[in-house]
Every structure is written in C-alpha cells, then in structure tokens.
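# could you look at this predicted model? Sequence included:
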Amino acid sequence: MTYKEERASGITAALGRTIMVQGTASDVGKSLITAALCRIFTKDGWRTAPFKSQNMSLNSYVTWDGKEIGRAQGMQADACGILATTDMNPILLKPSGEMKSQVVVHGKPLRDYNAKEYREKYLPVAGSIVQASLRRLREAYDIVVLEGAGSPAEINLKDRDIVNMRMAAWADAPVILVADIDRGGVFASIVGTLELLEPEERDRICGFIINKFRGDVSLLQAGLDWLEDRTGKPVLGVLPFMPGLELEDEDSLSLSKQQAAALHSDGAKLQRELDIAVIQLPRISNFTDIDPLRFETDVQLRYIEHAGQWGSPDAVILPGSKNTIEDLLWLRETGLAELIHKHVSSGGAAVGICGGYEMLGSKLYDPLHIESSVEETDGLSFFPFEVRFTEQKKTVRVEGAGQFNGDASPAKIEGYEIHMGEVNWQQADQSMYRPFLIREHRSLLEDESPSPYEAEGASSPDGKLWGTFIHGILHNDDFRRNWLNSLRESKGLESLPAELRFQERREAAFDRLAEHARRYLNTALIYDLLGLPEEGAR
C-alpha cells in the first residue's frame, strides 16, 4: 500500500512526512525557500503545511480565528493555499524592550520574559507544546515543511533548543542546510556548521542549498565538487539571486534594502508624482502594511528616520509600533513630531496605522507598564481621544467598508487588528471622525450570525488626516487608489484607475518563486528524502 493509499484508507494512523530547512545563519533565505517548497509540493498535489516551532518577529500575522503568529508562517500558509493556524507557529516572541520579549503562545500573549527567564523557566515546558502542534499538522497534511531559526550551531543555545536540531529529531525530519553565498565564505559557513554539530545532528543533514548566487555557476563547480567530497553530502541546488520577488519580509532590516532597490531601479532621483514618507520608528511593527505602495507607479515611497530626510512629502505615514509611547517620545526628540504638525497644519496629508493611530490622540496612558515604563504622555493631539493600554490584546480579522472623506464612495476593506491600546473618545459626537464601518471576519467563516458593523478609526472632515487600527488597510486595492487619487487631486493631477491588484500580484510571485526553485533544485532527490513520488500526487 502506498503512502497516499494508506492516508486515504483510514486504516492506519499514518502521519504526514516532514522535511526541515535550516540555515548557516539568519537571513540566508530559509523562509523563502520554505515557501518555495510549500508551493511546489502543493502544486504537485500534496496537502502541505508550514511549521516553525518558535519565531521572533514584530511583523506578525493574524489567523482567521483571531490569533497571532509570525508573518513568515502566515505567508507560507498562503503559499500552500490554506488558512494559517497557530499550530504552524505555536510560540511567537515579540521583542518589547532591551533583552525582553512578549511571549505569545498559540496566538495569545502569555507574559513578558527577559531572555534569561525565558530560557530557564519557559523553554523546559515549551517542547511539549511545539511537539503537540507538529503532530496535529502531520495528522492533517501529507507534508509538513519545518523552518529553523538562526543557525543550528549556536553552542550557547543548543541545550534548550526547540527550533533547530532537537526539533528535527522530534519530527524525524531530514534537514536541508541553506547558506548565503552573497555574504561570502559560503564553504566555510557550511563546513564550519557541520563541524560544530554532534555526530547524530550531522547525520540528519541530507544536503545543501547555496542561495543568492550571482554569476556563472560553472565557475563554482570546483567548489561544489570539493564540498560534496569533503562532507559526503549532496548539493541539492544553487539558487541564483532573484531580484524583485515582491514577497513580504519578516525583518524590518529589509526596509533599507527596499529603499536601495527603489533608488537603483528608478535612478538616484525619483520622478514619481506622489511623494509618500513613512516614519521608520525604532520599534516599527507590521511594516508590511506599506508594501502595496511600493508597486504603485505614481508613488515615490521613502522611509525616514531623522528630520534631515523630511523633504516635501505629499503624505506622511505613521506605522505600527511595539512600544507606542517610547516611539512617540522619539518623534519629539528627533524633531519629526514638530515637522508632522507643520505638515498637517499647512494642509498636508497624514495617516496613522495602529500605534501610529494611537499617537494621533490627545493622551496616552500606560499605568500597568504594558508597553513602556512611561505611564502617560501627551499625544500629537490631532483627534479628541485618549488611549489606555490594557492587559488584554485584541487580535481579530475584520471586513467592512471605508472612506476618508465625504466625497469618496466607500470601498470594501478587510484587514486585521493587533493592539493592546483602547481608544476612548472625549466628546459625544464622533460621527464626523469615523471613516470605517467594520465587523469581525471570524463569524462569517464559522457560519454564525454576522457580528454587527461598528465605527472604527478617525478622520478629519476633509479626509487629509486619518487613522485606523486596521493592519493591511492599504492592501485593499480600491480603497488605496481612492486615497492616492485624493492626494493627486490636491496637487491638480488627474485620478488614475485602480490597476494594481496586490493579491493577484502576490500569487504570481509565489508561482514565480516555485518555478525558480524547481528549475534550480534537485526536486527528485528532495522527494526521495520525503519517501514520496515526485509526480504521483498530481
């Protein structure tokens, strides 16, 4: 009986096959290679799911049932064409201060730990949590693609490891080791990693992928031959550098790369019609909210960190923050708060999303030190509301409609909320300030009675200044174009049609990534490692 027949028969409790992607270091391409394998296996007909036992990121993703996981696993689930669940990332660490992180377990905050406390008090019990999640995925899917974190050769962390080699052993997963040739020293990084592993860990590595190669691969062949002779393990592929992939990143360090890429593609001086500046807050979170603007042909998108970069923006965006009060104080220290006030008072457009929205109010209170040691501070005072941070985090997907001035027709919107701040309006008549009507998306998927629509967000009467808790608001194509056209009209420019369909573009990017990986990887050998036929599932 084949594996497929065994799974379909229901006679046995066959578990899905596993394979793991680990790296010689952080940022070598593990997340994208995992997404590529997820898409390949899915297109070949195998029910596939991603898994990362523990992730650290401020760029999170909300599942359909209102739980928070790492964005990479949400993106990988999208590559599989499935709804993401917390089993795909049961533990998420969200840095909240020096050596301190909020620990999110199965999508809900547990508490803040400093690094030593987490290692000594929580990691010993975390193993059972991640193993149970993996088992549930293996019971539901044919293939689970695991992703490691950092490097498996971190000697100081190995005794409490739940994300690299110990996780691979729990999963009984063959491990593909990925190395980034673009940063140099690729052969040393691979061999050095192997040398630092225990013999049983070294035996679990089944091959290597060399990522981000630029140039003639024939010039690399002598090194590849040496590597295979030296280690006795195959090179599963050399992946050429893939520019302009357009899939979201998990680390805000990628913002500088995006800026450089934009300058390189458009020339040192961009000549687009709309200049939009995003404040790159020190504790910026969910920065992928801004991604669709990168692909609008009339938008010059800039990230600014100090007053000298201000220029003459048509619109300013205050994005999300993991520590709103501290980032608000930083705005004042840098002089950016004063520039934002001058910009708005002179008729300029501005947007606040989540933490950026909270900054637009009159006062922020954090008496329980949820985000900051500062218990209260003045907001930017554009809207008559106060924000109080509470212990209860709101994580929910929403859908509805929105408009940012009385003239524009409401556009359908969807997105998600992740915040611990509660907005309390200081005057009874709020109607002129509320641009969105939304309801929870979960009830629609569970076939319950839909929840009622509620007002959300804030907007000035002319729509030039607005804010919202809705992450992903700019991923709504018609709403985004309505807003951009309002900026164009204020400059005397003609409106443009909503031609960019961001989700279609993203799906095409997944397919492009999979085709690229299939072309350059030895997928037949990877299927052999899984014990599955390459063509048998289609």
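Arrived safely, thanks for sending. Numbers count the residues shown, from 1 in each chain.

# C-alpha only now, for contacts and for neighbours.
Noted.

# strands of the stretch 1-150 of the chain, residue ranges please.
With strands called from DSSP state E, counting those that start in this stretch, the stretch 1-150 of the chain shows them at 17-23, 48-51, 54-56, 60-62, 68-70, 91-97, 100-105, 108-114, 143-147.

# for these, which one sits closest to V178?
strand 17-23 (4.5 Å; Cα to Cα).

# for that closest one, packing partners?
The elements that strand 17-23 packs onto, with contact taken as 3 or more Cα pairs under 8 Å, 6 or more residues apart in numbering; DSSP states H and E, are helix 30-43, strand 143-147, strand 175-180, helix 523-530.

# and here is the other one:
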Amino acid sequence: MAKAIMIQGTMSNAGKSLLAAGLCRIFKQDGYRVAPFKSQNMALNSFITREGLEMGRAQVMQAEAAGIEPSVLMNPILLKPTNDTGSQVIVNGEVLSTMSARDYFKYKKQLVPDIMKAYHALEEQADIIVIEGAGSPAEINLKNDDIVNMGMAKMAKAPVLLVGDIDRGGVFAQLAGTMMLLEEEEKKIVKGLIINKFRGDKTILDPGIEMLENICDRPVVGVAPYMDIDVEDEDSLSERMSSHKEVAQIDIAVIRLPRISNFTDFNIFESIPGVSVRYVSRAAQLGHPDLILLPGTKNTMHDLTWMRQSGVEASVLKAHAAGCPVFGICGGYQMLGEFLDDPNCVEEGGSMRGMGLLPMRTVFTEEKTRTRVNGTFGTVTGILAGLSNVDFTGYEIHMGQSISAVGTEPLTVIHDTNVAQSEIKTEGAMGENVYGSYVHGIFDSMDVVNAVVRALAERKGIDPKGLAQVDYAAYKETQYDKMADILRQHLDMDAIYRILENGLQ
C-alpha cells in the first residue's frame, strides 16, 4: 500500500498545485516512486494521454515533476466549465455529459467508486501518492457531499497539510478560520500548516506563527517563499495572464478570451530570452505585436462575440491588415473562418459570422475529438514560411469540424497509423499570414518555436541566434529541481516525512 499525503488550501490559488508538484519532485529525488492525484479538477487546461483520454494539465505537470507518464488515473474527474452555472463532466477521461452545478452536486457521490478505483490502481504503482484538494475544505454548504477535500482525505486515509496564502493577506485568519469551521473528526486529519508565498524577513513572522500554532494546536511545518519559477499554472487565475510585462525584442500577444483553455500552449515562448508574451483582454492593450495568438476556448461562439463587442476583433483585424501574422489554435482556429454553425446547440446554437481570415466553415458536433498526433508542417507560406517541413507532436481536443474551401492550403500533414499509407491526412489551414490548427502543443517542439522566433526576428532585422537557444524539456526539469531545492530549504521535510509515515495515527 502506498503512503499518502494531501495538500489542502484555505482558498483557490493558495498554491496547492505547485506545493504538490514540489513534494512529488522531492520524493522522487529521495528515491521513491511517487504519483500525484486529484479526484476532481475544475479547469479548462486539459491534456490527452497516450490512450486518448482527457485529464487536467495540473496533474500532468505534477507527473512531470514526479518523472512519470501522465495517466488519467491521476485525475478521474475533470470539470470543464461551459458557462457560469454548468460544466462538461469528464469521467475517466471521457465525456459523461454536460450538467448544471446543481445537477452535478446531486450526482457526484455516484462517482466515488470511479475515484477509488483510480486511486487504488495508483497505489499499486507508487510508494507515495501526493493528493491535491480543491478550493477550501471549509465550504460548509458543500461539505456533506465532498469528494475532493476532507471527503477524499478520509477515503484515502491521508494526513493533510493545510496551506494558506500570505501574499493575499490575512493568512492567520485563513488558517485559524478554516480549522475552526472543520468538524472535530476533520481537524484530527490536519497534521500540519504551511504558510505560502511569503516575501520578506521571516523573523518578523515568528511571533504570529507561535500564536497560530497555539490557536490551531498544529505545527507550522514550513513558510514557503514566493517562488520565481516557470512551470505550468493550474487555471486562468494564473498570474502570468495578469502581469504587466515589458515588451521585449520579439513581442507576442495572446488574446485573453473569457473562456480561454490550454493557454499552456504558449508557455514555451516565455522561456526564450528576448521574447515577451503578453495576455491582452482589451483592444487598447494590443499595440503593435510581432505575432498574435488566438488560443483555445471552451466556447468559441461566446468568446468571438466578446471579441466583437469589446473591439478586440477589430484591433486584431487591423493589426493583421498592417502585416502582423495571426496564429489560431483550436477554438482560436475556428474563429478565423468565415462561418460558425451550431445546429445541435453544442455551444450557443444557431450560426454566426467568423473573422473571415480563412476561407472555411466550422460545424459544431456533439462528438468530441480526443487524440494524440504526430505531424509535419507542409509548405508554409508568408512570414512563417520557416515552419515548412518541421515536425511536431501534440493532441486534439475539440467539438466540431472545420471544412475549408476548395483550394485552401492545409497547414499540416498528420502521420496517423489509422490512415492508409496511400492517403494523406491534412489538418489546419493557412492564408495570407494567417495560420490555424487544432493541435494543442504544436509549439512545444523547439524546432517549431525556433522557426517561429527566427522568422519574427529576421522580419525585424534582429539577429535570431541569441533568441531561441533553450531546450524546453531540459528547461522544465531545471525548474522542477529549483522548486524542490527551494521547498527543501523552507519546509521541515523531517516533520513531513513523519506525518507521511504516521498517517492518521
């Protein structure tokens, strides 16, 4: 039986995902087989496994930190919000249905067998399982049917480390208040407290820590600093999307759609010296970028309507007319076409005009495409011609199919073992400095990103040699190691190992 330890937070975005990833890395470095687990994840950033199953990217990041292949066992339930009151419910990597929040809360207890089947399967593969909670365990209106915080801790018999975010203020009230709202049985499960995202002189904090330990009758097992590391974020609360960055030599603008998904597609550009990635949510913010990226979205029609009403679409079209290339991924690719049709009300229903930058029509269907792909760019024209014949890997997750007009040049060729060798499966489309593809992760290859950055640099008369020299896979490994080093310095790992060993004793 694997040992388990669980990270719960006083609120969303308290840093649970990164702390769980950091512990995964530390345990791996210490010679243990370790796996992450989150019974229920609500996020629009998702990933397709080798088996074609869908899971949250936070657990993919944690699996990378643990040095293992991502598996849907690590995230048996994924909720992808479709609007403010409903979500697509994905169980064991496949779509179950779309439910309102009220209907899902009534139903979710029926998913406990799926959760525990996945958890027990992981137990056979790991020495240690690092479980991540969601939101706060003190949501007293939801506790009776909890399957992701204290409910999960009880099912897994996992001791809990409770994390508070000092960066947003009130960390002592967060931790003490959360403990106060827990039932006596739940309080016993909490074995330690962590203060996260601290900046400054810890000695100033020490008197408060002593009082907190007395109030909660629990040890503070660490004060983790605000970590300047570059790993994938949990969801759109990500600070990378709201931070105001200086424009670098190469300026890439990502349109921050209201229901943006898989913005991790663009993280690789941020690792390159001399390249800046800005997330733009207002027309006035767009400026004069060297490349505009339209990301994926859980609701293409809704977000295109937002672009139209906010003036962002007009700004993108104006920038393109002035010579700026535009690249759309998944939902962003669908927007680039001439028409969007939704006869089955998969999204908004009805039809609407697209941006008109590619001669194609998208029809939304109820069947979801989920597949890993290997491909090669075709003969690419325009500013990004350097992508021609470059290989890539990635995955598709989308509802709907896009049909290009006769004569439209496809962007890629997909190498699919299910297609006869005599056939060529093409994907995506391109026009006059407009490029679109359904493939998430298409930029994760350094050959691809090097070709893009080189083309943008040469267009500006910049020497590209110093811009794209990062091995992204190796870069991510250094970030995980850096995170582990920082946490070893600031967490009492001896105490955490004792908590892990003793369990709920």
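It's in. The shown structure was predicted, so the numbers you read here are calculated from the model rather than taken from an experiment.

# so for G81 of the first structure, which of the strands of the stretch 1-150 of the first structure sits nearest?
Among the strands of the stretch 1-150 of the first structure, strand 48-51 sits nearest to G81 of the first structure (Cα to Cα), with 8.9 Å.

# any idea how far the counterpart of W425 of the first structure in the second structure is from D416 of the second structure?
Using TM-score structural alignment, the partner of W425 of the first structure in the second structure is S404. Plainly put, S404 of the second structure is 20 Å away from D416 of the second structure if you go by Cα to Cα, to the nearest Å.

# the more surrounded of those two?
Comparing S404 of the second structure with D416 by other Cα atoms under 10 Å, the one with more neighbours is S404, at 19 against 15.

# ignoring the adjacent residues along the chain, who's closest to the more buried one?
Sequence neighbours aside, M360 is the residue nearest to S404 of the second structure in space, at 4.0 Å (criterion: Cα to Cα, 6 or more residues apart in numbering).

# that neighbour and E409 touch, don't they?
No - using Cα atoms under 8 Å, M360 of the second structure is not in contact with E409; the gap is 11.0 Å.

# now the common contact residues for the two.
Residues touching both M360 of the second structure and E409 (Cα atoms under 8 Å, 6 or more residues apart in numbering): none.

# contact partners for the equivalent of the residue nearest to S404 of the second structure over in the first structure?
Aligned counterpart of M360 of the second structure in the first structure: F385 (TM-score structural alignment). By Cα under 8 Å, 6+ apart, F385 of the first structure lies in contact with 361-363, 423-426.

# the strands in the stretch 201-350 of the second structure, which residues?
220-225, 250-255, 260-261, 275-280, 291-294, 296-297, 326-329, 339-342, 350-353.

# in the first structure, what range does the fifth one match?
When strand 291-294 of the second structure is aligned against the first structure using TM-score structural alignment, it corresponds to residues 315-318.

# got a list of what the most centrally placed residue in the first structure touches?
Residue closest to the mean C-alpha point of the first structure, counted by Cα atoms, centre = their mean, is R71 at 3.1 Å. Going by Cα under 8 Å, 6+ apart, R71 of the first structure touches 57, 59-61, 250.

# for the alignment partner in the first structure of Q40 of the second structure, which non-adjacent residue is spatially closest?
Aligned counterpart of Q40 of the second structure in the first structure: Q54 (TM-score structural alignment). Excluding its sequence neighbours, the residue lying closest to Q54 of the first structure (Cα to Cα, 6+ apart) is I91, at 4.7 Å.

# counterpart of the one you found in the second structure?
Aligned partner of I91 of the first structure by TM-score structural alignment: I77.

# for its match, give its distance to E501 of the second structure.
Distance, I77 of the second structure to E501 of the second structure, using Cα to Cα: 28 Å.

# cool, E432 of the second structure as well?
61 Å.

# just the element for E386 of the first structure, please.
Taking DSSP states H and E as the definition, one finds E386 of the first structure inside strand 385-402.
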